[in-house]
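Engineer: Provided below for reference: sequence and predicted model.
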Amino acid sequence: MSLALPSAGRRVAAAVVTTALLVPLAACGSDNGTRKDTRNKTGTSATDSPEADLTVLAAASLTDVFKTAGAAYEKAHPGTKLTFSFAGSQELAAQVRQGAPADALVTADTKTMDALKTDTGAATVIAKNRLVIATGEGNPKKVQGLKDLADTGLKVVLAAPEVPVGRYSQKILDAQKISVNPVSQEPNVRAVLSKVELGEADAGLVYKTDAATATGKVDAIEIPDAQNAIAEYPAATLKTSENAEAAEAFVKWLSSPEARKIFTDAEFQQP
């Protein structure tokens, strides 16, 4: 036989049952007070970098180093994915002017970046580079320096004059009053390097860092400082970016000690 509880007793019993159900739920939500939310009201992670998928337009000579830098950035900033689009700086500039969807830009010269001031945020130089003469492995033609490039029996390839490395190349050749008749003028530095690697050219002017990526395939002949040119790599956000805060965080990181070590390990110079 069951006994009916007075109404006051029923209310007390219901309160006890409700409290018993809520305690486990509260404990689960707080993880016993040890779990912390890693995001704040603005969507920023614990690393103070917003989650986003970023597209970065970058000079061809940054191909290898940015693969390393991108992996390091993604590891340190969970939730951020980087996609790089590599090409000659002049091609990147054309893409920006045509409104290509992207978040940041890194060119191989300040001239190209300066011409895009209305499309970018403030630019910061993140690294520098220098030129070398790339020859076939073992330097079969015995190229010693810039003057040898004037030899009409030597097949020399250069980047086109509108490409940063092409301008740097012409600048140092003109300074030494050396006339070169290239067998071809390529759209970016990687195309110049490829021609030498494949034996389609005996020599070409490339960045030191590009020659370093082809060790065992090409030799790099150093050019003295007094005859050389220094390339600068400015980075900036794009004003059309839909991920402005995340893009700014990445561009800022490119000047961090971690990023600079990655660049110096790849033989780039400090800015």
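Structural biologist: Structure received.
Engineer: can we go C-alpha only for contacts and neighbour counts from here?
Structural biologist: Will do.
Engineer: Which parts of this structure are strands?
Structural biologist: Under the criterion DSSP state E, strands of the chain are mapped to 52-59, 80-87, 104-106, 124-136, 156-159, 184-186, 203-207, 218-222, 230-237.
Engineer: Identify the residues contacting the fifth one?
Structural biologist: It refers to strand 156-159. 149, 165-166, 169, 180-189, 191-192, 195-196, 201-205 (Cα atoms under 8 Å, 6 or more residues apart in numbering).
Engineer: are any of the residues you listed buried, and which?
Structural biologist: With neighbours counted by 16 or more other Cα atoms under 10 Å, the contacts of strand 156-159 contain buried members at 149, 165-166, 169, 180, 182, 184-189, 191-192, 195-196, 201-205.
Engineer: and those residues, which of them are in helices?
Structural biologist: Using DSSP state H, the members of these that fall in helices are Val165, Gly166, Ser169, Val189, Ala191, Val192, Lys195, Val196.
Engineer: Below is structure B, check it against A:
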Amino acid sequence: MRAPRHRARPGHLVRPAAAALLGLLVTVGASGCGTGDVDSAESSTLVVYAAASLQEPFEELGEQFEAAHEDVEVEFDFAGSSTLVEQIQQGAPADVFASADEPNMDTLVDADLQAADPVPFATNTLMIAVPTGNPVGVTDLASLTHDGVHLVVCARAVPCGAATGRVEESAGVEFAPVSEEQSVTDVLNKVTTGEADAGLVYVTDVKKAGDEVEGIDFPESDSAVNTYPITAISDSAQQELGQEFVDLVTSESGQRVLDGYGFGRP
């Protein structure tokens, strides 16, 4: 089974399967049959733009989709939802968009770039992530404001940053983060590498980090539950195929995959 790939970036190696295909094409082209009528199977690439927090479950769903569509390759671009929306508005070739919140999806809808009404497919809540052993003794949101605690959060334009603002208001605290990141993955990386004493990330991020971090619940997280919507893109030449991926994500089997990574159901 092929593994779904990320968007190609400068300097990335050609995947082995792609290299093998290229070699086969060169061999066929050099065989000198002389007719020029050699038939080749047409393949399609479905490009899915998805919030960074969706990487693991979507890669698994991508494998399922490819298994059911043998001539389709799923290519992912994972980043902050606001960044992805901006890229789509500027003409990036996305076939599907999955956002980590509704406001960023609303931006896409306001630009009339949705092929159908966006469908909610998951929820997520915030959790405090600290390095294993919790070196500075973080216990709750208030302790994140103590002197000497190096806190990292998401920028407010990013869904996890907007959620951070809501819990900050709900708890009546004011954070002074040492940095604001453009994706929740970047926040988690700061914690796992020891660059931060604590970070506000999603429950799903703490789950996937395993023994690298410890998670601390806080009651105010209930005030900032993010709902994740998904839609095919209206400018896509593969709207039907894109809708099939949306249908997989929202199906019972898709929901079970998301359950396994700690996401809630809408």
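Structural biologist: Nice, I can see it. These numbers come from a predicted model, not from an experiment.
Engineer: Structural similarity score between the chains, please.
Structural biologist: Once superposed, the chains reach a TM-score of 0.80 (TM-score structural alignment, normalised by the length of the second structure), with 222 aligned residues with a Cα RMSD of 1.5 Å.
Engineer: ok, the ones in helices among the buried ones among the contacts of strand 156-159 of the first structure vs Ala52 of the first structure, which is closest?
Structural biologist: Nearest to Ala52 of the first structure among these: Val189, at 30.4 Å, using Cα to Cα.
Engineer: Aligned counterpart of the closest one in the second structure, please.
Structural biologist: Counting by TM-score structural alignment, Val189 of the first structure lines up with Val184 in the second structure.
Engineer: Am I right that its match is in contact with Ala162?
Structural biologist: No: using Cα atoms under 8 Å, Val184 of the second structure is not in contact with Ala162, being 11.5 Å away.
Engineer: what is in contact with the two at once?
Structural biologist: In contact with both Val184 of the second structure and Ala162: no residue, using Cα under 8 Å, 6+ apart.
Engineer: sorry, back to before: with distance to Ser255 of the first structure added, can I get the strands of the first structure in a markdown table?
Structural biologist: Formatted as a markdown table, those follow (distance: least, Cα to Cα, whole Å):
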| stretch | distance to Ser255 of the first structure |
| --- | --- |
| strand 52-59 | 16 |
| strand 80-87 | 17 |
| strand 104-106 | 12 |
| strand 124-136 | 6 |
| strand 156-159 | 28 |
| strand 184-186 | 30 |
| strand 203-207 | 21 |
| strand 218-222 | 27 |
| strand 230-237 | 10 |
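Engineer: what about the ones you listed, which gets the closest to Glu267 of the first structure?
Structural biologist: The nearest among those, by Cα to Cα, is strand 124-136 at 8.1 Å.
Engineer: mean deviation of the closest one from the second structure?
Structural biologist: When the second structure is overlaid, strand 124-136 of the first structure sits 0.5 Å from its aligned residues on average, using mean Cα distance after the TM-score superposition for the first structure.
Engineer: In the second structure, what sits opposite Lys142 of the first structure in the alignment?
Structural biologist: Checking TM-score structural alignment: Lys142 of the first structure goes with Gly137.
Engineer: Can you give me the separation between its match and Val130 of the second structure?
Structural biologist: 9 Å (Cα to Cα, to the nearest Å).
Engineer: again with Ser236 of the second structure
Structural biologist: The value you get for Ser236 of the second structure to Val130 of the second structure, if Cα to Cα is used, is 41 Å.
Engineer: Repeat that for Leu151 of the second structure.
Structural biologist: Leu151 of the second structure is 10 Å from Val130 of the second structure, by Cα to Cα.
Engineer: now swap in Ala157 of the second structure and tell me
Structural biologist: On the measure of Cα to Cα, Ala157 of the second structure and Val130 of the second structure end up 23 Å apart.
Engineer: Looking at these two, which is more packed in?
Structural biologist: Higher neighbour count among Ala157 of the second structure and Val130: Val130, with 29 against 17, using other Cα atoms under 10 Å.
Engineer: Quick check, the more buried one in contact with Val213.
Structural biologist: Yes: using Cα under 8 Å, Val130 of the second structure makes contact with Val213 at a distance of 5.5 Å.
Engineer: Need the residues touching each of those two.
Structural biologist: Val191, Thr192.
Engineer: Please name the residues that touch the residue nearest the centre of the first structure.
Structural biologist: Note on the first structure: the residue nearest the mean C-alpha position is Phe66, at 4.1 Å, using Cα atoms, centre = their mean. By Cα under 8 Å, 6+ apart, the contact list for Phe66 of the first structure reads Phe84.
Engineer: Mind doing that once more with 10 Å?
Structural biologist: Contacts for Phe66 of the first structure (Cα atoms under 10 Å, 6 or more residues apart in numbering) come out as 56, 58-60, 72-73, 82, 84, 86, 254, 259, 262-263.
Engineer: what residue of the second structure takes the place of it?
Structural biologist: Alignment note: Phe66 of the first structure maps to Phe58 in the second structure; criterion TM-score structural alignment.
Engineer: repeat for Thr209 of the first structure
Structural biologist: So, by TM-score structural alignment, Thr209 of the first structure is matched to Thr204.
Engineer: Check the gap between that match and Gly242 of the second structure for me.
Structural biologist: On the measure of Cα to Cα, Thr204 of the second structure and Gly242 of the second structure end up 25 Å apart.
Engineer: same thing with Glu195 of the second structure?
Structural biologist: Look at Glu195 of the second structure and Gly242 of the second structure: by Cα to Cα, they are 39 Å apart.
Engineer: Looking only at neighbour counts, state which of these two leads.
Structural biologist: Gly242 (24 against 15).
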